[in-house]
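Okay, predicted coordinates and the sequence, questions at the end:
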Amino acid sequence: MPPAEQILTPAALRDWPLPMPDGGKNSRGRVLVIGGARTAPGAAMLAGQAALRVGAGVLTLAVAESVAGPVAAAVPECAVLWLAETAAGSVAASSAEAIQRALGSAAAILIGPGLDDIDETADLIAALVSAADEDLPIVLDAYAIGALGQLPRAAREALAGRLLLTPNHQELERLLEAESEPAGSGSGPASGTDGPADPQRLLAERYGAVLSSDNRIVTPAGDRWEVPAGHSGLGTSGSGDVLAGALVGLLARGAEPVQAACWATYLHAAAGDRLAARVGSLGFLARELLDQLPLVLTELQA
C-alpha cells in the first residue's frame, strides 16, 4: 500500500498490484448491482458493465420489473433479477426478499445506481444489511448514499468496516447536512462541533467507510490519497455509475476496499483523460468510459 497522504501515480499503483485470480469467471467474483428504477435503468447497466470491464467474472443486475426485460436484452452478459416496484416505478423495499437469495453467491454488491426513492431505498438497505454476510463488501452510490441518514443505528453499525461510498459533490453536501442534525433528532450520530474539518474524513470516520469523492480517497483512520488525473468532463450523466461499478468490480476480484477504491478512482479519471484527448474535454459520454477502462488497466499492469 502506498504511504498515506500520497499522490497516486501509475508507479505507485504498479507497486500495489491487484489480485490476479486464476481460472474461469467464478474465480473473478460475482457482482450484484441493485438499482435501475423505471426512470433510470441505464444507471445500473453502466455500473454493471463497468464491473465487467475491470475484470469481475459474473454480473447480476437487480432492477425494477418493468424494465428488467429491456435491461436483459441490452446487457446480454448479465443475469437479471426482477424487482417489485411502487406505482411510481421505484424499486420497492419489499423486493429485499428476492434479492436476499442472490446475496450468498455475491463477492461484492453495489446499491444505488438508478434508485429514485429515499424512503424505499433506506428500508431496502436495512433489510439487505441484516441478511448479508458480515464480511460482504457493500458499495453505496447515488440515492443509496442519501438514504444513509435514514438508516436505523443497527444498520449503520452493521455497515461500518465493510462500507464504501462514492458521493459526488451534491451527495457529500447532503450527507454533511444530515450529520449536522442535533443528537437525538435522527437515527444516526451527530457530527458534533469538534469533528475533523475535512468533510470527507468526517464522513469516512462517522460511517466506518472508505470514501472516494472528487478524485480523493479517504479511510476511517484518516489515510488519504489524491488522484492527479481527470477533469470537469467527467461531470456528466452516468459517470458516477461507471466509477461505482469499477469499484465493486475490483472488490469482486478480491481487492481490499482501500486498494479497490484507489485503483477504481484512478481508472475512472484516466479513462476520462483518454477520451478528452480524443473527443474533447467536454461532450464525451459516460458509456464511452467503459471501453477505456480495460485499456488503462492493461497499461497500468504492464
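Here it is on my side, so go on.

all contacts plus neighbour counts: C-alpha atoms, from now on.
Will do.

Would you mind measuring from Leu110 to Glu5?
Computed as C-alpha to C-alpha, to the nearest Å, the Leu110 to Glu5 distance reads 27 Å.

between those two, which one's more packed in?
Each of Leu110 and Glu5 has its neighbours counted (other C-alpha atoms under 10 Å); Leu110 has more, 28 against 14.

Please enumerate the strands of the chain.
Along the chain, counting by DSSP state E, strands occupy 6-7, 30-34, 58-64, 78-83, 108-111, 138-140, 163-165, 209-213, 216-218, 224-226.

With distance to Arg14 added, can I get those strands in JSON lines?
As requested, these are exported to JSON lines (distance: least, C-alpha to C-alpha, whole Å):
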{"stretch": "strand 6-7", "distance to Arg14": "13"}
{"stretch": "strand 30-34", "distance to Arg14": "25"}
{"stretch": "strand 58-64", "distance to Arg14": "25"}
{"stretch": "strand 78-83", "distance to Arg14": "30"}
{"stretch": "strand 108-111", "distance to Arg14": "24"}
{"stretch": "strand 138-140", "distance to Arg14": "24"}
{"stretch": "strand 163-165", "distance to Arg14": "23"}
{"stretch": "strand 209-213", "distance to Arg14": "20"}
{"stretch": "strand 216-218", "distance to Arg14": "18"}
{"stretch": "strand 224-226", "distance to Arg14": "15"}
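
for comparison:
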Amino acid sequence: MPNRSDTEVITPALLRDWALPVPSGGKESRGTVLVVGGSRFTPGAVLLAGVAALRAGAGVLQLAAAESTAAALSIQVPEALVVGLPETSDGAVSGQPGDRLADLVAEADVVTVGPGLSEIEETRRLLHLVLDAAGPQTPVVLDAYALGALSHEPDLLVGSGRPVVLTPNLTEARHLLGREPGEDLDAEAAELADRYAAVVSLYGHVASPDGRSWREESGDAGLGTSGSGDVRAGLLAGLLSRGAEPAQAACWAAYAHAVSGQRLVPQYGRIGFLARELLDEIPHTIATV
C-alpha cells in the first residue's frame, strides 16, 4: 500500500509530460463511446455522461437507456445514436435487454455502465451482459449502481486483464470496501484498486492496481453537486476513447473535472453551478494544460 508521500500530485506539468494521444483522421479515429444507464426517472445522467465524453474528444457517441426515455434523449443529444432498452414496471433498465445492446457493446471502443441505473439485481445482470459482450481489451468505466453490483461480486474483474476504471463516490466506496472509508483517500483508492484489479478514481484520488497513485488537489466544494459524477465518468470515457490508457485517462479526467469547476467560480461562486455547466468548460480546460 503506497504511503501518502508516494502519491504524485496531478499538476499541469505532470500532465504535459503525460500528453494525451491526438488522433488524426475522422471521427472513427477518436473512437465510439457507449453509455449504458438511464432509468425512466434519471435519464439526465446518461445525457451528462455522454456529452462529457464528446467534450473530452470521443468521436462517436451512443446512448442506451430505458425505452421510455429514448425519444427525449435523442432530441436532447442529437449527436448521439440512442437505443431504448426494455425496462421493468418500476422504470429500471432490464438486465436482459436482448441482442441489440450486446451488438452495440461488441462494436464500441469504450463502454460506460451505471449513470442513472437503478435496481441492483437488474444492474448485476446488465453488468454481466456488458462484460460478456465487450472485447477483452475494450476499456470499461463503472459508475454509480454498476459499482454497487460489482461490490456483490468482488472477484468479477480479478484475473480478467480487462482495462477497467471505477469511479466511486464515498457511498459507493463504502459498498466496495465493505466498511466506512477512512480519512486517507489515497490509501482507500489504492486498496480498492488492488482488491478489484482496476484503476480507481475516488474523487481526486487515483490509484492503479500496479501500485502507482496520484492526487488532484484543486477540486472544490462546488463539484459536490447532482450529476457531477456522471460528468466525470463520461469525461473519463471520452479520454479512453481517444487512446489514453486507464490511469492516464483517470488523472486527466480528475484534473479536467476539478479545473472546469474552478473556471465557473467567477460567474457562480464556489457553490451553485450545475453539473451541465461543467460540460462546456471541458475542452478549453484540456486544451490549455
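Received the coordinates, thanks. Quantities reported herein were computed from a predicted structural model and do not represent experimental measurements.

Could you say which of the strands of the first structure is packed most deeply?
strand 30-34 (a mean of 29; mean count of other C-alpha atoms under 10 Å).

Which strands or helices does that strand pack on?
helix 41-53, strand 58-64, strand 108-111, helix 239-253 (3 or more C-alpha pairs under 8 Å, 6 or more residues apart in numbering; DSSP states H and E).

Go again with 10 Å.
Helices and strands touching strand 30-34 of the first structure, by 3 or more C-alpha pairs under 10 Å, 6 or more residues apart in numbering; DSSP states H and E, are helix 41-53, strand 58-64, strand 78-83, helix 96-103, strand 108-111, strand 138-140, helix 239-253.

what stretch of the second structure lies opposite it in the alignment?
Mapping strand 30-34 of the first structure onto the second structure (TM-score structural alignment) gives residues 32-36.

mean per-residue distance, the matching stretch to the first structure?
With mean C-alpha distance after the TM-score superposition for the first structure, stretch 32-36 of the second structure departs from the first structure by a mean of 0.2 Å once superposed.

coming back round to it: would you reformat the helices and strands packed on strand 30-34 of the first structure as JSON lines and include distance to Gly283 of the first structure?
Shown next, in JSON lines, are those (distance: least, C-alpha to C-alpha, whole Å):
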{"stretch": "helix 41-53", "distance to Gly283 of the first structure": "17"}
{"stretch": "strand 58-64", "distance to Gly283 of the first structure": "28"}
{"stretch": "strand 78-83", "distance to Gly283 of the first structure": "28"}
{"stretch": "helix 96-103", "distance to Gly283 of the first structure": "36"}
{"stretch": "strand 108-111", "distance to Gly283 of the first structure": "27"}
{"stretch": "strand 138-140", "distance to Gly283 of the first structure": "27"}
{"stretch": "helix 239-253", "distance to Gly283 of the first structure": "12"}
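
Would you tell me which of these gets closest to Thr9 of the first structure?
The closest of these to Thr9 of the first structure is helix 239-253. By C-alpha to C-alpha, the value is 17.9 Å.

List the buried residues in the closest one.
239-253 (16 or more other C-alpha atoms under 10 Å).

mean shift between that helix and the second structure?
Taking mean C-alpha distance after the TM-score superposition for the first structure, the mean distance separating helix 239-253 of the first structure from the aligned residues in the second structure is 0.3 Å.

That helix to strand 30-34, inter-axis angle?
150 degrees (axes from the mean of the first three to the mean of the last three C-alpha atoms, to 10 degrees).

What range does helix 239-253 of the first structure cover in the second structure?
The aligned range for helix 239-253 of the first structure is 228-242, by TM-score structural alignment.

Equivalent analysis for stretch 43-55 of the first structure, please.
With TM-score structural alignment as the criterion, stretch 43-55 of the first structure aligns to 45-57.

Distance of the residue nearest in space to the middle of the second structure relative to His175 of the second structure?
Nearest to the mean C-alpha position of the second structure, by C-alpha atoms, centre = their mean, lies Ala233 at 2.1 Å. Ala233 of the second structure is 18 Å from His175 of the second structure, where distance means C-alpha to C-alpha.

And Thr138 of the second structure, what's its match in the first structure?
Match for Thr138 of the second structure (TM-score structural alignment): Leu136.

ok, that match touching Gly104?
Yes. Between Leu136 of the first structure and Gly104 a contact is recorded at 9.2 Å, counting by C-alpha atoms under 10 Å.

Which one's more surrounded, these two?
Leu136 (19 against 12).

which residues touch the nearest residue in space to that one that is not next to it in sequence?
The spatially closest residue to Leu136 of the first structure, leaving aside those adjacent along the chain, is Ala108, at 6.0 Å (C-alpha to C-alpha, 6 or more residues apart in numbering). Taking C-alpha atoms under 10 Å, 6 or more residues apart in numbering, we find Ala108 of the first structure in contact with 29-33, 56, 135-139, 247-254.

The second structure: which residue goes with Ala108 of the first structure?
Counting by TM-score structural alignment, Ala108 of the first structure corresponds to Val110 in the second structure.

try Arg14 of the first structure
Aligned partner of Arg14 of the first structure by TM-score structural alignment: Arg16.

contacting residues around Ser212 of the first structure?
164-168, 200, 204, 218-219, 224-226, 243-244, 247, 258, 261-262, 264-265.

Actually, Gln259 of the first structure.
1-2, 13, 16-18, 210, 217, 247, 250-251, 265.

Repeat that for Ala72 of the second structure.
43, 78, 82.

Mean distance between the longest helix that the first structure contains and the second structure after superposition?
Using DSSP state H, we find that the single longest helix of the first structure is helix 257-278. For helix 257-278 of the first structure, the mean deviation from the second structure after alignment is 0.8 Å (mean C-alpha distance after the TM-score superposition for the first structure).

List the buried residues in that helix.
Within helix 257-278 of the first structure, the residues that count as buried by 16+ other C-alpha under 10 Å are 257-276.
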